[in-house]
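S.K.: Could you look at this predicted model? Sequence included:
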Amino acid sequence: MTAPIRLAIVRQKYNPHGGAERFVARALDALAARGALDVTLLARQWQQGDSSWHSETVNPRYSGRLGRDRGFARAVQKRLKNFDLVQSHERIPGAAIFRAGDGVHAVWLEQLSRVQGLSARLIRFFSPYHSYVCQAETEMFRHPALQTVICNSKLVRDEIADRFAVPDHKLELIYNGVDTDAFHPDLVRHRVAMRDEWQVPQDAPLLAYVGSGFARKGVATALEAIVPHPGVHLVIAGADKHAKRYRKLAETLGVAARVRFLGGVADVKPVYGAADALILPTLYDPFPNVCVEAFAAGLPVFTSPMCGAAEWISEGVNGWTNDALDVEGYRSAVGIWLARRDEWPALRMAARKTAEPHTLARMAGELEALYARLLARTDQT
């Protein structure tokens, strides 16, 4: 019997509410279940639970986030030789596979500068941490050991090709998979109970925002978007250290009575079930799992062109796109959506059909086929 492929997946820290972490957990379970892979997670912290893969703690001492990332990278580099393949979700030079789930750091900084003042931009420009991340990213993409970059959107694939001259044959587009049985329009069964709990009228149009990092993912724009639509409610599921600032903004805009801040939510399915659409006016998001989940649950999506999910949107069919800072654009799109309320069942059906091909099994199969090609290529050299 052929020995299973020893695959290491590298992710520094697990955040149970993070989209990248949910991808890692799903990929590990799906891949290990196939039996052809012996999957090990290398991480500082991880909540594993019952799974067919195992983990190793890589937690060297550090001081500050620069020391944290640099120390973790160096510790992982020492373990690379213990595996047949290493797929890193961190910017670590020397791994054979890099999954660019967080996109290109320099692009993120450029987008962030759009909402920052001069002093904040200068601080970031001279930040040793951001300099380190950009340098590590460049070294990683130019490292001779790099065989493949897994991109979860055309957006990221094209950015990497343009900025780092990575050849096309090293850029693999594999969209995030979703459990289409768990995330399904049948989640509407949660509608009555959740709306009662949140004190949202049963017939009120309800937008859901799901995600942490409110500045990045556009909570301010989401709040602004509902101002001229007095019947629209908004539920915000996500943690942010500046949440109080956004609560204050909701009060200032006069929409606080129509907004519910839920904090971090371990199970987002009831949120999708209670909502009528997802709004995520993100500054930069390579391809957030929340959009895949929302589509699968039958929710049309409002998002930005700098979100990979925009690649799946047919304007007015399963969602709308506007620049992350285009408040009037989002207000207009929400207005169009409200005016087409009798067509919402068709919008929901179109959203569901968008996600249906992108199952976890398909994603796992594409990943395993990629690993097999890489190992065959290695055996021939």
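M.R.: Good, I have the coordinates.

S.K.: From now on I want contacts and neighbour counts done on CA atoms only, so please keep to that.
M.R.: Will do.

S.K.: Is it correct that Lys217 is in contact with Leu280?
M.R.: Yes: taking contacts as CA atoms under 8 Å, Lys217 lies within contact range of Leu280: 6.1 Å.

S.K.: which one of the two has more residues nearby?
M.R.: Leu280 (28 against 24; other CA atoms under 10 Å).

S.K.: Leaving out chain neighbours, which residue sits closest to that one?
M.R.: Thr303 (4.9 Å; CA to CA, 6 or more residues apart in numbering).

S.K.: and Thr138, what element?
M.R.: helix 128-142 (DSSP states H and E).

S.K.: What residues of that helix count as buried?
M.R.: Tyr129, His130, Val133, Ala136, Glu137, Thr138, Glu139, Met140, Phe141 (16 or more other CA atoms under 10 Å).

S.K.: got another, please set it beside the one above:
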Amino acid sequence: MSSLTPNSAESFVGEKKRLRIAVFNRTFSTTGGGAERYSIALVEQLASRHDIHVFAQEIAHNWPGVAYHRVSMPMRKPRWVNQLWFATCTWWSTRSGFDVVHSHENTWHGDVQTVHVLPVKYTLFRELWGWRKVFRWIKVVASPRLLAYLALEHLRFKFRPNRKIVVTSESLWKIVDATYPDCEGMISVVTPGISPPLLPLTQLRKKRARSLLGLPKDKYCVLFVANDYRKKGLKTLLAALSKCPTGFILAVVGNLTEMPAFNEQVKVLNLASRVFFLGSLKNVAPAYESADCLAHPTLEDTFAMVVLEAMSYGLPVVVSSAEYCGVAGLLQDGENALILDDPLDPFKLQRALEQLQNQPLLSEKLSKGATAFASCYQWSRLALKQEELYMDVYEATNAVKNQQ
């Protein structure tokens, strides 16, 4: 990571050529999820230095100097057809006139390809050998959906001298490198970042935040932030909460479309008065300000931007190990986080949550460690790394043109 300070970064970037950049993201909204917030943050950081054009099907964002282009969506489902449509439309619109094309989606034509999720090829074929692998290929060949995703992904990772593959964590880098070894020299790591909140958090701010969100003022509040409740471990968290004392409550932030499936579990566990589904929040700051800790027992996360955001507010975090969550590979258990070796074990999660409530010294230690860790991952610095990749692509493209 660059050691430049934000002030030196501004003077450094000011000498660079102003580029015309196209950015692809089907949903360009802060409520979309971690990948969407990642792309939005970089756009905001670099918009004053470059001419940025955002191509998206859903846009809920407005930033000075950014040009927005809405891509049509004849059908939302099947998703793979819409993915092909989006890839084709953006290719047609950006064939010329741009110095760099940056895709956060599974498309074939981005000069910079930022990968936020595990490769489709990896998820389909990992740990499969012999006849099991043969049968999986038969399933793939019989599925237009899987064939479309694999074809797009193959073209996305295809070697080009002026292409950069960006991954969000070291653990994802290893997986991409093993799955598509031909793109090894193109891979760079640019982790998610944070914009530092106003610190320290006072009891008055916490009280106001809880009042705003309708949360009890005298309970120990565990925060869970995700759009995919199932993959991010809400089932285990609810089971753990049911074993905690009644003084514990849970605030769930994220897409409410998944709420009905988990409401039944809430009722069965008799947690109706202790679980608060807050929905998608355009501004998540009050949720972080109102919480006493963050629980993220995820089953699959290439990084987990929400963990970094919570840490920037000084929240103690309980998070799955690096086997399940990319950011955990950067954390130290007991120093700046509590790390779960098994995110499916509600008893271990329960014990971790009760530790945080019952051991103020541990909680304070983790809070200070979290703030210190998050301070090293500010968007103002990470944007420099992204811009350097843009400049590398621009120079490589010109070199290729000069050779022709």
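M.R.: Received it, and whenever you're ready, just let me know what you need. Owing to the predicted nature of the structure, the values given are computational and were not obtained by experimental measurement.

S.K.: now the buried residues of helix 128-142 of structure 1 as JSON lines including distance to Ala30 of structure 1?
M.R.: Shown next, in JSON lines, are these (distance: CA to CA, whole Å):
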{"residue": "Tyr129", "distance to Ala30 of structure 1": "34"}
{"residue": "His130", "distance to Ala30 of structure 1": "34"}
{"residue": "Val133", "distance to Ala30 of structure 1": "30"}
{"residue": "Ala136", "distance to Ala30 of structure 1": "30"}
{"residue": "Glu137", "distance to Ala30 of structure 1": "28"}
{"residue": "Thr138", "distance to Ala30 of structure 1": "31"}
{"residue": "Glu139", "distance to Ala30 of structure 1": "31"}
{"residue": "Met140", "distance to Ala30 of structure 1": "27"}
{"residue": "Phe141", "distance to Ala30 of structure 1": "27"}
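
S.K.: out of these, what pair is the most spread apart?
M.R.: Tyr129 and Phe141 (18.5 Å; CA to CA).

S.K.: what's near enough to touch the spatially most central residue of structure 1?
M.R.: Among the residues of structure 1, the one closest to the centroid is Pro288, at 2.7 Å (CA atoms, centre = their mean). Going by CA atoms under 8 Å, 6 or more residues apart in numbering, Pro288 of structure 1 touches Gly19, Ala20, Cys307, Gly308, Ala309.

S.K.: can you check Met259 of structure 2 too?
M.R.: Contacts of Met259 of structure 2 by CA under 8 Å, 6+ apart are Phe277.

S.K.: Now check structure 1 for the residue matching it.
M.R.: When structure 1 is aligned by TM-score structural alignment, Met259 of structure 2 is paired with Ala243.

S.K.: Now find how far off-centre the longest helix anywhere in structure 2 is within its chain.
M.R.: For structure 2, the longest helix by residue count, based on DSSP state H, is helix 379-403. Relative to the chain's own centre, helix 379-403 of structure 2 is displaced by 23 Å; criterion: CA atoms, centre = their mean, to the nearest Å.

S.K.: Could you do stretch 47-66 of structure 2 as well?
M.R.: Worked out by CA atoms, centre = their mean, stretch 47-66 of structure 2 lies 19 Å from the chain centre.

S.K.: got it, and stretch 274-292 of structure 2?
M.R.: 18 Å.

S.K.: Where does that stretch end up in structure 1?
M.R.: Going by TM-score structural alignment: stretch 274-292 of structure 2 matches residues 258-276.

S.K.: distance between the ends of that stretch?
M.R.: With CA to CA, to the nearest Å as the measure, stretch 258-276 of structure 1 spans 15 Å from end to end.

S.K.: Identify all contacting residues around that stretch.
M.R.: By CA under 8 Å, 6+ apart, stretch 258-276 of structure 1 touches 16-17, 183, 185-192, 194-195, 198, 200, 205-208, 210, 212, 232-240, 247, 250, 278, 294, 297, 299-300.

S.K.: again, but for stretch 156-169 of structure 2
M.R.: So stretch 156-169 of structure 2 is contacted by 106-116, 173, 180, 182-183, 186-192, 302-303, 326-327, 389, 392-394, 396-397 (CA under 8 Å, 6+ apart).

S.K.: same question, stretch 13-27 of structure 2
M.R.: 36, 39, 49-59, 86, 90, 94, 97-105, 384.

S.K.: and if we set it to 6 Å?
M.R.: For stretch 13-27 of structure 2, contacts defined as CA atoms under 6 Å, 6 or more residues apart in numbering pick out 50-58, 98-104.

S.K.: Quick check on those residues: which are buried?
M.R.: By 16+ other CA under 10 Å, the contacts of stretch 13-27 of structure 2 give 50-58, 99-104 as buried.

S.K.: Max pairwise distance over those: which two?
M.R.: Glu58 and Asp99 (24.2 Å).

S.K.: now the helices for the stretch 101-250 of structure 1?
M.R.: Secondary structure of the stretch 101-250 of structure 1 (DSSP state H, counting those that start in this stretch): helices at 105-112, 118-125, 128-142, 154-164, 191-198, 214-217, 219-225, 243-253.
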